[in-house]
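>>> Let me see the structure of the following:
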Amino acid sequence: MLTYPNIDPVAISIDAFTIAGKTLGPFNIHWYGLMYLFGFTGGWLLAWYRSSTRECVVKPRQTEDLVFYSAMGVVIGARIGYILFYNFQAWMNDPLLIFRVWEGGMSFHGGLIGYAIAMLLYARKINKNFFDLVDFVAPFAPLGIFFGRIGNFIGGELYGRATDVPWAMVFPSDPTGLPRHPSQLYEAVLEGLVMFAILFWFSRKPRPRAAVIGLFLLLYGVFRFSVEFVREPDSHLKADLLFGWVTRGQQLCLPMIILGLGLLIWTYSREPKRRALESAKQGKAA
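Prediction:
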């Protein structure tokens, strides 16, 4: 069994201070919040680099607005998604819960929906095709997922099920004190590093429209669905397992897998026809 590093979730603590007679603070900056910052900063740098070295749907000067739209969509969507998908009854009893973000609770699937809406708005703003835009951004998203899962690990949340594997850990936040799968690290590797490597390589060459985002949806859905087998379900959702074993996370991943696979089949089935039309146009132009 491995020893959980037990890193302080608070990265930076600022004592109370006085300005113009007013006392401010104290303030605590948590690692989880910094991980969002690292993810969006890394995504912006990669987007700027790729857009500055080739002809892309966005220009380097537009990447800042692109990241701003992405950040707003992800953060707002993730919070709303958590309430709707994982804690709806608590919100019905306490409507102000949605605003108490410091109490935790963000959903990847909600963030994905919020991101899609934000990209739709930004695509309209710059007069570009929605699929071209999300194909451009998709390879950078796993970087944010990686940092987010590391933040979950540092916070000792979203840990795995009890196990006796040699790399099991006891999380201080777990009241049972049982050795568990460090499922946050599994997700950081699969949904973060592995997905980033595959998508960044895949998107190096021109692909049919919607192919990159289709692969993103398929990979994330499969990886997350797989890890859910060893991830501990939220305590208030254990009674809601579909067929007695399908977790809420797996239920939300199934549409992603279907949509991602559907997009790949659709776009590649259209590719021969598209190439034939382009050849015909070039022939006429000649």
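>>> From now on I want contacts and neighbour counts done on CA atoms only, so please keep to that.
Noted.
>>> which residues does the closest residue to residue 170 other than its chain neighbours contact?
Spatially, and ignoring its direct neighbours in sequence, residue 170 is nearest to residue 179 (4.5 Å; CA to CA, 6 or more residues apart in numbering). When contacts are counted by CA atoms under 8 Å, 6 or more residues apart in numbering, residue 179 touches 1, 162-164, 168-171.
>>> Was I right to think residue 10 contacts residue 30?
Yes: with contact defined as CA atoms under 8 Å, residue 10 counts as touching residue 30 (4.2 Å).
>>> Contact partners for residue 242?
Residue 242 makes contact with 248, 251, according to CA under 8 Å, 6+ apart.
>>> Would you quantify the distance from it to residue 248?
Going from residue 242 to residue 248 by CA to CA, to the nearest Å gives 8 Å.
>>> Also residue 30?
Separation of residue 30 from residue 248 (CA to CA): 27 Å.
>>> same question, residue 87
Distance of residue 87 to residue 248, computed by CA to CA: 11 Å.
>>> Now do the buried residues in stretch 9-20.
By neighbour count with 16 or more other CA atoms under 10 Å, stretch 9-20 contains the buried residues 9-10.
>>> next one: that stretch to chain centre, how far?
Distance, stretch centre to chain centre, for stretch 9-20: 30 Å (CA atoms, centre = their mean, to the nearest Å).
>>> Over to stretch 14-24?
On the basis of CA atoms, centre = their mean, stretch 14-24 sits 36 Å off its chain's mean C-alpha point.
>>> Same check on stretch 111-131?
16 Å.
>>> where do the helices sit along the stretch 1-150 of the chain?
Ranges of helices in the stretch 1-150 of the chain, per DSSP state H, counting those that start in this stretch, are 31-53, 63-86, 88-93, 108-126, 130-137, 141-154.
>>> Ignore what I typed, I meant the stretch 151-286 of the chain.
Along the stretch 151-286 of the chain, the stretches classed as helices by DSSP H, counting those that start in this stretch are 183-187, 195-202, 211-227, 248-285.
>>> Identify the residues contacting the first one?
Under the criterion CA under 8 Å, 6+ apart, residues 146, 149-150, 152-153, 158-160, 223-224, 227, 230-231 lie in contact with helix 183-187.
>>> Now show me the structure for the sequence below, then we'll compare the two:
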Amino acid sequence: MLIHPQINPVALQLGPLGIHWYGLTYLAAFGLFFFLATRRLRHPPFASITGPGAWSRKDIEDMLFLGVMGVVIGGRLGYCLFYKPGHYLTHPLEILAVWQGGMSFHGGMLGVLASQWWFARSRQRPWLQVMDFVAPCVPTGLAAGRVGNFINGELWGRFSDPALPWGMVFPGSGSMQPRHPSQVYQFLLEGLLLFVLLWLYARKPRKTGQVSGAFLLGYGVFRFIAEFFREPDEFLGILALGMSMGQWLCVPMIIGGAWLWVWATKRADPVRAA
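Next up, the predicted model:
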């Protein structure tokens, strides 16, 4: 049985200014996106597009700026609307209190979709082509976020079998019984495994929309599985059909991703090789 090391969430204290590990993981996520996106320029069909519509490093910088805005705004609004709508409707000013915590991946994803729609519109590019470019660069950022969750000792898992070798006690949970380190599960599934599968898939010529569909489907399935080991939010618990809120939010992702992939596969969209 392991015990969570109780890491100080503040990585560096500079007088009254505290730099938190969680904030650093966000910076790492954005840095990884930029690094991978510059390599994505070499993949088809982006490497073969020339002329005024050619992809460039400047596009990546603009996409990243808009994406950061989408993650922060969408993630916060998503948490308020999906998880505590009643509370924030009666305390609307607390929506701005981001320092109190509370971010939603699904809300952040909607924010990114909206921000990249704006980018595609401003560049007169197909929105799905933009999302196909972005999708393989996202999972490493999700992995970085789960590292932040583990450092903070938050979003712990459900109780595990005491004989489980990697069962971990999270003192912050108020219990000294071993739990599943669900942050690690999500790091491995939604982060590393999804990245490897999606990156390899996206390196070859694909029809517009296939990579985006694969991301939605893959993340939805991996997150749905991980939720079986993650402790549901105390103020929500288990919802209908024995599923958590995270699982219910994954259902439209799985359905939508599968539909998008099939639709993209069947449509007459010739694959452009590099």
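>>> Fetch the TM-score of the aligned pair.
For this chain pair, the superposition-based TM-score is 0.92 by TM-score structural alignment, normalised by the length of structure 2; 263 aligned residues with a CA RMSD of 1.6 Å.
>>> Aligned against structure 2, show me the partner of residue 131 of structure 1.
Under the alignment (TM-score structural alignment), residue 131 of structure 1 pairs with residue 128 of structure 2.
>>> what stretch of structure 2 lies opposite stretch 76-94 of structure 1 in the alignment?
So stretch 76-94 of structure 1 sits over residues 73-91 in structure 2, by TM-score structural alignment.
>>> Let me fix that, I meant to ask about stretch 7-14 of structure 1.
Matched against structure 2 by TM-score structural alignment, stretch 7-14 of structure 1 falls on residues 7-14.
>>> Determine how far the matching stretch lies from the middle of the whole chain.
With CA atoms, centre = their mean, you get 24 Å for stretch 7-14 of structure 2.
>>> before we move on, back to that, neighbours around the closest residue to the match of residue 131 of structure 1 other than its chain neighbours, how many?
In this structure, residue 128 of structure 2 finds its nearest non-sequential neighbour in residue 209, 5.5 Å apart by CA to CA, 6+ apart. Applying other CA atoms under 10 Å, we find 25 residues neighbouring residue 209 of structure 2.
>>> And residue 161 of structure 2, by the same measure?
By other CA under 10 Å, neighbour count at residue 161 of structure 2 equals 14.
>>> ditto for residue 33 of structure 1
For residue 33 of structure 1, the neighbour count with other CA under 10 Å is 15.
>>> what residue of structure 2 matches up with it?
Residue correspondence to structure 2 (TM-score structural alignment): residue 33 of structure 1 is matched to residue 23.
>>> Which among the helices of the stretch 1-150 of structure 1 is found nearest to residue 263 of structure 1?
When the helices of the stretch 1-150 of structure 1 are compared by CA to CA, helix 130-137 sits nearest residue 263 of structure 1, at 10.5 Å.
>>> other SSEs contacting the closest one?
When contacts are defined as 3 or more CA pairs under 8 Å, 6 or more residues apart in numbering; DSSP states H and E, helix 130-137 of structure 1 packs onto helix 108-126, helix 211-227.
>>> Tell me which of those helices lies nearest to residue 52 of structure 1.
Among those, helix 108-126 comes nearest to residue 52 of structure 1, with 17.4 Å by CA to CA.
>>> and that closest one, what does it pack onto?
helix 63-86, helix 130-137.
>>> Need the counterpart of residue 64 of structure 1 in structure 2.
In structure 2, residue 64 of structure 1 lands on residue 61 (TM-score structural alignment).
>>> which residues does that match contact?
Residues counted as contacts of residue 61 of structure 2 (CA under 8 Å, 6+ apart) are residue 34.
>>> ditto for residue 170 of structure 2
By CA under 8 Å, 6+ apart, the contact list for residue 170 of structure 2 reads 3-4, 153, 156, 176, 178-179.
>>> and with 10 Å instead?
Contact partners of residue 170 of structure 2, counting by CA atoms under 10 Å, 6 or more residues apart in numbering, are 2-6, 150, 153-157, 176-181.
>>> quick revisit: so which bits of the match of stretch 76-94 of structure 1 are buried?
For stretch 73-91 of structure 2, a neighbour-count test (16+ other CA under 10 Å) marks 73-81, 83, 88 as buried.
>>> And stretch 91-102 of structure 2, by the same measure?
95, 102.
>>> From one end of that stretch to the other, what's the distance?
15 Å.
>>> try stretch 231-240 of structure 1
Chord length of stretch 231-240 of structure 1, first to last residue, is 15 Å (CA to CA).
>>> what's the offset of stretch 193-213 of structure 2 from the middle of its chain?
With CA atoms, centre = their mean as the basis, stretch 193-213 of structure 2 stands 16 Å off its chain's centre.
>>> Could you do stretch 72-79 of structure 1 as well?
Remark: stretch 72-79 of structure 1 is offset 10 Å from the chain centroid, using CA atoms, centre = their mean.
>>> Other residues contacting it?
Applying CA under 10 Å, 6+ apart, the contact partners of stretch 72-79 of structure 1 are 36, 67-68, 71, 80-81, 83-84, 98-101, 104-119.
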